[in-house]
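**Student:** Take this sequence and fold it.
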Amino acid sequence: MVAGPLHTSRLFAREWATAPWSVGAICPSSRRLAARLAREVPAGNGVVIELGGGTGAVTHALLENGVRTDRLIVVERSPTFVRHLRGRFPDVPVMHADAARLAWCLPLDLRVDAIVSCLPLRSLPHREVDEIVDQWRQVLRPGGVVIQFTYDIRPDRNVVNAGGMGDFVMLSSRIIWANLPPARVVTMQL
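**Tutor:** Below you'll find the predicted structure:
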C-alpha cells in the first residue's frame, strides 16, 4: 500500500494533534530535507537506523538513495505511525520502540554505520535527550555517524555540545530552506 500525500498529511496532522511534543513538527519533512538526510548516510554494509520514522518521508529518501532494505531499521514510538510505516514499506523492519531504549532492542553484535535522527531533541526533556544520545554511543560503531536535523537554524548554536554530545565531532552543517519550517541538518561522527 502506498499512501498518497493527502492521506499522509491527515495522518501526520492527527498524530500532531494527539501528541505535538512527541511529533515535534507542524508538517512532515519535505522531500528536500529527507533527501539531504539520506545523502549524508555513508556507503557501507553496516546498518542504518532511522529514529522517528513518522510518515516515511525520510525512509523513502533513504531507500531512493540506495540504502538496501536489509541494511535499514526504522524505529518509531507512535503505534499509528508504526502501522503506517509497516504498510507503506513492507520489506523494511519497523520497530515499535523508544529511542531512549535502543540498545536493548538490537542484537549486541549489530554493526551500526549511521543513525538518522528525526527526533525533536530540542523539545524533549533534557533527561530523555541524554538517554537517547547515550544509546547512540552504545550502538554506533567507532567512526559511525549521526545525522540529526533541527529547526533551530541560528549559526551561533552548537548542536554538538547540546544534549551531552561533546564527544561527537561535527562533520557538516547545512540549512535546508525548502522545508516548513527551514531546518539545519547536522552530521556528527563518534
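**Student:** rest of the way, CA atoms for contacts and neighbours
**Tutor:** Will do.
**Student:** which residue is nearest the centroid of the chain?
**Tutor:** What sits nearest the mean C-alpha location of the chain, by CA atoms, centre = their mean, is residue 117, with 2.5 Å.
**Student:** is it true that that one touches residue 147?
**Tutor:** Yes - using CA atoms under 8 Å, residue 117 is in contact with residue 147, at 6.0 Å.
**Student:** quick revisit: quick one: the residue nearest to the centre of the chain from residue 85, how far?
**Tutor:** 16 Å (CA to CA, to the nearest Å).
**Student:** and what of residue 118?
**Tutor:** Counting by CA to CA, the gap from residue 118 to residue 85 is 15 Å.
**Student:** And for residue 187?
**Tutor:** Distance from residue 187 to residue 85, by CA to CA: 25 Å.
**Student:** Equivalent analysis for residue 51, please.
**Tutor:** 13 Å.
**Student:** Residue 170 now?
**Tutor:** From residue 170 to residue 85 the distance is 30 Å (CA to CA).
**Student:** Also residue 6?
**Tutor:** Applying CA to CA to residue 6 and residue 85 gives a distance of 16 Å.
**Student:** next up, for comparison:
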Amino acid sequence: MSKLFTITALKNLKQTGSLFRSSKKLANQLVKPLGADKKLTVVELGAGDGVITKPILDKIGINSCLHSFEINLSFIPKLKSIKDNRLTIHNTCVSNLSTIFAENKVDFVISCLPLANIEYAFKKQLIDDIKFILKEGGSFIQYQYTKKDQELLKANFLEAKTTLCIKNIPPAFIYNCQN
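**Tutor:** Got it, this is the predicted structure:
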C-alpha cells in the first residue's frame, strides 16, 4: 500500500475514487492487450502515483510512447521519478485530449479515472474525445468498482467487453471498448 496514495485519497476521495491504490493483478489485467511487437501510442488517464504507468512501460516496445495525465500535483513528483524516455507526463485536465492529440492517432487509452464520480456532461464529452483520438480498432480500457457506466460505454463503442478482477480492493470491473 502506498502511503502517498492513501493520504492524497483522504484529502480528495472524489478525485482518487478509492482509498487504496490498484493491485498488481488489476494493473496486469489492464495492460494485457498491449504488446511490444509494434509502435504504440498509449494514453493513461489518472496516472496517480504510477502504479499502472510502470506496467504499461514494461509492456510496450522501445519505439512506443506513453502519455500519462494526472491533475493532482501531489502525484507529479512520484511520476517524474519514473525515468523513461517513452513517458510524457501531462499535468492537465483530461478535457484537453482532443487539443493535444489529433484524430485517429492513439492506439490505447487506459483510464483509471473514477467515472462514477464524474458528472454526466463531462463524462460524455470525455468519451467523445477518447473516440476522436483513438485509431480505428483502437481500445479504450477503463476500470470501475460498479457497473454504473456499463450501458454508457456499450452505447458509445462498437464492442465493450467486461471482465472482473477480484484480486483488488475493492474488486474492479474492467471494460475493454473497441473504437
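**Student:** Now do the helices for the first structure: every range, in order, please.
**Tutor:** Using DSSP state H, the helices of the first structure run over 5-18, 20-23, 31-39, 57-64, 79-88, 102-105, 126-139.
**Student:** circling back to that earlier point, residue 6 and residue 85 of the first structure: which is more packed in?
**Tutor:** Counted by other CA atoms under 10 Å, residue 6 of the first structure and residue 85 do not tie: residue 85 has more neighbours, with 26 against 9.
**Student:** just checking, what's the longest strand in the second structure?
**Tutor:** strand 134-144 (DSSP state E).
**Student:** Which stretch of the first structure lines up against that one?
**Tutor:** Aligned using TM-score structural alignment, strand 134-144 of the second structure spans residues 140-150 in the first structure.
**Student:** Can you tell me what residue 89 of the second structure aligns to in the first structure?
**Tutor:** Aligned partner of residue 89 of the second structure by TM-score structural alignment: residue 94.
**Student:** And residue 59 of the second structure, by the same measure?
**Tutor:** Match for residue 59 of the second structure (TM-score structural alignment): residue 65.
**Student:** Which residues are in contact with that match?
**Tutor:** Contacts for residue 65 of the first structure (CA atoms under 8 Å, 6 or more residues apart in numbering) come out as 35, 38, 39.
**Student:** now with 7 Å?
**Tutor:** Neighbouring residues of residue 65 of the first structure by CA atoms under 7 Å, 6 or more residues apart in numbering: 38, 39.
**Student:** For residue 26 of the first structure, see how far away it is.
**Tutor:** Distance from residue 65 of the first structure to residue 26 of the first structure, by CA to CA: 25 Å.
**Student:** now residue 127 of the first structure
**Tutor:** Computed with CA to CA, the distance linking residue 127 of the first structure and residue 26 of the first structure is 24 Å.
**Student:** what does residue 143 of the first structure give?
**Tutor:** From residue 143 of the first structure to residue 26 of the first structure the distance is 33 Å (CA to CA).
**Student:** Same question for residue 109 of the first structure.
**Tutor:** Taking CA to CA, one finds residue 109 of the first structure at 37 Å from residue 26 of the first structure.
**Student:** Which of these two has more residues huddled nearby?
**Tutor:** residue 26 (13 against 7).
**Student:** Nearest spatial neighbour of that one, chain-adjacent residues omitted?
**Tutor:** residue 16 (7.2 Å; CA to CA, 6 or more residues apart in numbering).
**Student:** And for residue 142 of the first structure?
**Tutor:** residue 190 (6.2 Å).
**Student:** Give me the neighbour count for the one you found.
**Tutor:** Count around residue 190 of the first structure with other CA under 10 Å applied: 17.
**Student:** Residue 143 of the second structure now?
**Tutor:** Neighbours of residue 143 of the second structure (other CA under 10 Å): 24.
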